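Trainee: Mind folding the following:
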Amino acid sequence: MAPDVSLAATPHRRLFAHFPWHVAFLVLAISAIGIWNLASASRSAHAPVWISQSSWMGAGIVVALAVTLVDHRAFHRLAWVFYAIVVVLLLLVMVKGRYVMGARRWLTFGPVNFQPSELAKLSVALAMASWFAADSEKRKDGYGLFGIVIPLGITFLPAALILKQPDLGTALIVLAVGITQILFAKVKWKTLALLAGVGVVGAVLVYPHLKPYQKKRVETFMNPQADALGAGYHATQSMIAVGSGQALGKGWAQGTQTYLSFLPEQHTDFIFSVWAEEHGFVGCLLLIALYFALVTSAVDIAGNARDRFGHFLAVGLTGMLFWQVFINIGMVIGVLPVVGVTLPLMSYGGSSVLVIYTAIGLLANVGMRRFVN
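Mentor: I've put the predicted structure just below:
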């Protein structure tokens, strides 16, 4: 008797029947805006980076789809292996890393250059999810200070190695991912208060060890105009670009701050400034609304995950998306110090694009399997 093909295909049909298509739509919409915006941002450059970005996003889509086909519990088993590999790569950066603009952040393998620090965001999210999935069930009354020593160590180790490169922005995102997961693990209020105090003291202790240019950026945060041609230049030019967009913007490819190259790092850290100058307040509201919808969709996936690992993984990935958007937009409009954080799916960068798409694939993975036994 011939096998029933329709029955054999049922599990896959059931799985993709619950695929979060709204998340896919939001990601593709932001990606399309990002490529369009990069085409304008790079019009005065020698190389049209939007073409390269399109290729990376195409590869990212393939990676995201591949990730959705594997049950997320398989990543539970591989989490610590991946974490260890990333830590080794970060150590390798310190020895063999390529210098770019005074920082050693890149590893080169043949024609490929990539930043292991981008992978650290995923590795922390996976390792912390693995830890809490196994440990949180034992702590019905919540976590005290000693209960979160190991999770803090998991987070701080790669963050410290990244800070050494130096890359303050990515180190902060890695910390934010881990701490977001810790906060969702029922930490006791007294412990939270103590952690806040430790955070303040830690910031004071870390500050003297920052690079001179990083210190200067923090010092000019409150008054960028005090050194408008020096440490405050990035923030000042960014705010000029954002403000000059007014309500409706100057129009695509009409941004003078962008075209005349007054705006620094306009393809990466300050890509939002390009968008604001050319599309104004209304365009910014549209983009922020898309990010808000993406983050709230990710929160919904985390809240409805069918297992602890999926829940904590989705929490970490949601935190990664949220904090990158929040810090990047905050720094380009002058309400946060300039620390070098890219805007997901908008800023140019192959490593960043692949990591974000992998995170989206993992989120979709968790969301799809909450309905499947």
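
Trainee: CA atoms for contacts and neighbours, from now on please.
Mentor: Noted.

Trainee: pull the longest helix from the protein.
Mentor: helix 271-303 (DSSP state H).

Trainee: another one to check against the first:
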Amino acid sequence: MYQDQQPGDDRHERQPTIVDVANRAGVAIGTVSRHLNGQSVRMSNRDQIERAIAELGYRRNSTAVAMKTDTSHIVGFMVPSLGEFHAGILEQLTRKMRLNGRAVLSFCHDMKPHLVREGLEFFASHRVDAVVMDGEDVVRADLLPYIEKGLVVALYDNDVEGIPVDRVFVDNRRASARAVDHLIDLGHRRVATIRGNERDYAARERLAGFRQACDARGVVVPPEYVVHGNWGEIGGYFGIRALMELAEPPTAIFSANYNMTIGALTWAQENGVVLPRDLSLVSFDDVPAFKLHNPGITAVEQPIERLADTLSSVLDARLADPAVMGRREIKVECNIILRGSTGPVQQ
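Mentor: Sure thing, here's the model as predicted:
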């Protein structure tokens, strides 16, 4: 329902937020949230909060209230792009949600801040029950106000530190360490990695797993054995080229995702590098093409169905009590699929 604008009523003026109320009252944001949700807080805090609300003219966002009281039976799914892994999560999550009477609505933001804001507003306007998303630091500032207003969020694949949401990740560090252990077990001592972008949680964890395995087994990793592939085929292509052109090239490479592995395989084929005779290669992420490659590519398999099932269970639990701030983190184990791209080091 529209209201007439009164003289002196500046509709473009910034509206006070829950953060402003907490700052004015001198209490934590969570304390304000509990009071607004009708939960018990200390009388002194309650009086300070009510005074701050009156002084600031704070009004609860109607969309946020609707999200807490109504059920749309829609879950938002927001990712940078729908590559092989994300598309698999979307497919499985859609099936899981359908069993509970919910539909999944997807939005790709291409890592562009204005599209992140557009996507969040789109989901809010559709009063989604929750949002599942691949965490990216670029979304932090835009995501926090929606969480403060009651939006249920679950992160997968990448983390955004310091926000009260649920998290479902594969155990990137442990799986990477196991993959590198396999190479070391085969006798490789010159082991290199093509890493992802270290702004991402997954890239940092996979690199940590690589280093953990090498350190535990006494394998020295020269700085030039860690190359930046930026998650893409081009990065993988030039990453392996840089490694194989070293005076003492590695005998084994751990590639931190399948896109970079595809680029590395392209360069190897173009330059007559035969796996595993000349080089052993293991990839994080398993894709159907790896079974068809000759030889097949040894890979860390991300359990997409288990991830989607866990996300579904976490959302069911959260939506049963949406007033509770989500801080649960679940890590899912990965399998290592052994194929012909890895073999004993050639003397």
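
Trainee: TM-score, when you put one on top of the other?
Mentor: TM-score for the superposed pair, counting by TM-score structural alignment, normalised by the length of structure 2: 0.26. Supporting figures: 162 aligned residues with a Cα RMSD of 7.2 Å.

Trainee: In the longest helix of structure 1, which residues are buried?
Mentor: Buried residues in helix 271-303 of structure 1, defined by neighbour count with 16 or more other Cα atoms under 10 Å: 271-281, 283-284, 287-288, 290-291, 294-295, 297-299, 301-302.

Trainee: repeat for stretch 85-104 of structure 2
Mentor: 85-86, 88-90, 92-97, 102-104.

Trainee: So which of the residues you listed are in helices?
Mentor: Short answer: the buried residues of stretch 85-104 of structure 2 in helices (DSSP H) are 85-86, 88-90, 92-97.

Trainee: Which two among these are spaced furthest apart?
Mentor: Spatially, the most separated pair among these is F85 and M97, at 18.2 Å (Cα to Cα).

Trainee: following the longest helix of structure 1, which helix or strand shows up next?
Mentor: Counting by DSSP states H and E, the element after helix 271-303 of structure 1 in chain order, helix or strand, is helix 308-332.

Trainee: Next, the buried residues of that next one.
Mentor: In helix 308-332 of structure 1, the ones that count as buried by 16+ other Cα under 10 Å are 308-325, 327-329, 331-332.

Trainee: can you tell me the distance between the two ends of stretch 259-275 of structure 1?
Mentor: 13 Å (Cα to Cα, to the nearest Å).

Trainee: To clarify, my last question referred to stretch 31-45 of structure 2.
Mentor: Per Cα to Cα, stretch 31-45 of structure 2 runs 8 Å from first to last residue.

Trainee: re earlier: which one of the buried residues of stretch 85-104 of structure 2 is nearest to L311 of structure 2?
Mentor: Of these, the one sitting nearest to L311 of structure 2 (Cα to Cα) turns out to be L93, at 7.7 Å.

Trainee: how about the helices in the stretch 201-347 of structure 2?
Mentor: 201-216, 233-244, 258-270, 288-292, 304-320 (DSSP state H, counting those that start in this stretch).

Trainee: my bad, should have said the stretch 1-150 of structure 1
Mentor: 5-8, 10-17, 21-41, 49-68, 72-96, 116-135, 149-163.

Trainee: angle of the third one against helix 49-68?
Mentor: In other words, helix 21-41 of structure 1. Relative orientation of helix 21-41 of structure 1 versus helix 49-68 (axes from the mean of the first three to the mean of the last three Cα atoms, to 10 degrees): 160 degrees.

Trainee: Remind me what helix 21-41 of structure 1 packs against, helices and strands.
Mentor: Where contact means 3 or more Cα pairs under 8 Å, 6 or more residues apart in numbering; DSSP states H and E, helix 21-41 of structure 1 is packed against helix 49-68, helix 271-303.

Trainee: ok so, going back, now, among the buried residues of stretch 85-104 of structure 2, which is nearest to H35 of structure 2?
Mentor: Looking across the buried residues of stretch 85-104 of structure 2 and measuring by Cα to Cα, the closest to H35 of structure 2 is R102, at 30.1 Å.

Trainee: Could you tell me which residues make contact with the nearest residue to A314 of structure 1 once chain neighbours are set aside?
Mentor: If the residues on either side of it in the chain are set aside, A314 of structure 1 comes closest to A302, at 4.8 Å by Cα to Cα, 6 or more residues apart in numbering. By Cα atoms under 8 Å, 6 or more residues apart in numbering, A302 of structure 1 lies in contact with 310-315, 366-367.

Trainee: again, only using 6 Å
Mentor: By Cα atoms under 6 Å, 6 or more residues apart in numbering, the contact list for A302 of structure 1 reads 311, 314-315.

Trainee: Distance to L78 of structure 1 added to the residues you listed, as CSV?
Mentor: Listed next are the contacts of A302 of structure 1 as CSV, based on distance: Cα to Cα, whole Å:
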residue, distance to L78 of structure 1
H311, 17
A314, 16
V315, 18
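
Trainee: Quickly name whichever of those is closest to I150 of structure 1.
Mentor: V315 (18.3 Å).

Trainee: Tell me which two in the buried residues of stretch 85-104 of structure 2 are the farthest apart.
Mentor: Across those (Cα to Cα), the longest gap, 21.8 Å, separates F85 and R102.

Trainee: now the strands: where do they sit in structure 2?
Mentor: Ranges of strands within structure 2 are 74-79, 103-108, 130-134, 153-156, 166-170, 191-195, 226-228, 252-255, 280-284, 298-301, 329-332, 335-337, based on DSSP state E.

Trainee: of all those, which lies closest to E50 of structure 2?
Mentor: Across those, closest to E50 of structure 2 is strand 153-156 (Cα to Cα), at 27.9 Å.

Trainee: helices or strands up against the closest one?
Mentor: When contacts are defined as 3 or more Cα pairs under 6 Å, 6 or more residues apart in numbering; DSSP states H and E, strand 153-156 of structure 2 sits against strand 130-134, strand 166-170.

Trainee: got these as CSV, with distance to A289 of structure 2 and mean neighbour count columns?
Mentor: What follows is those, written out as CSV (distance: least, Cα to Cα, whole Å; neighbours: other Cα atoms under 10 Å):
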stretch, distance to A289 of structure 2, mean neighbour count
strand 130-134, 24, 23
strand 166-170, 22, 22
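
Trainee: I'd like those written out as CSV, with distance to D316 of structure 2 added.
Mentor: Below are these laid out as CSV (distance: least, Cα to Cα, whole Å):
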stretch, distance to D316 of structure 2
strand 130-134, 10
strand 166-170, 12
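
Trainee: closest to E233 of structure 2 out of the ones you listed?
Mentor: Nearest to E233 of structure 2 among those is strand 130-134 (20.4 Å), distances taken as Cα to Cα.
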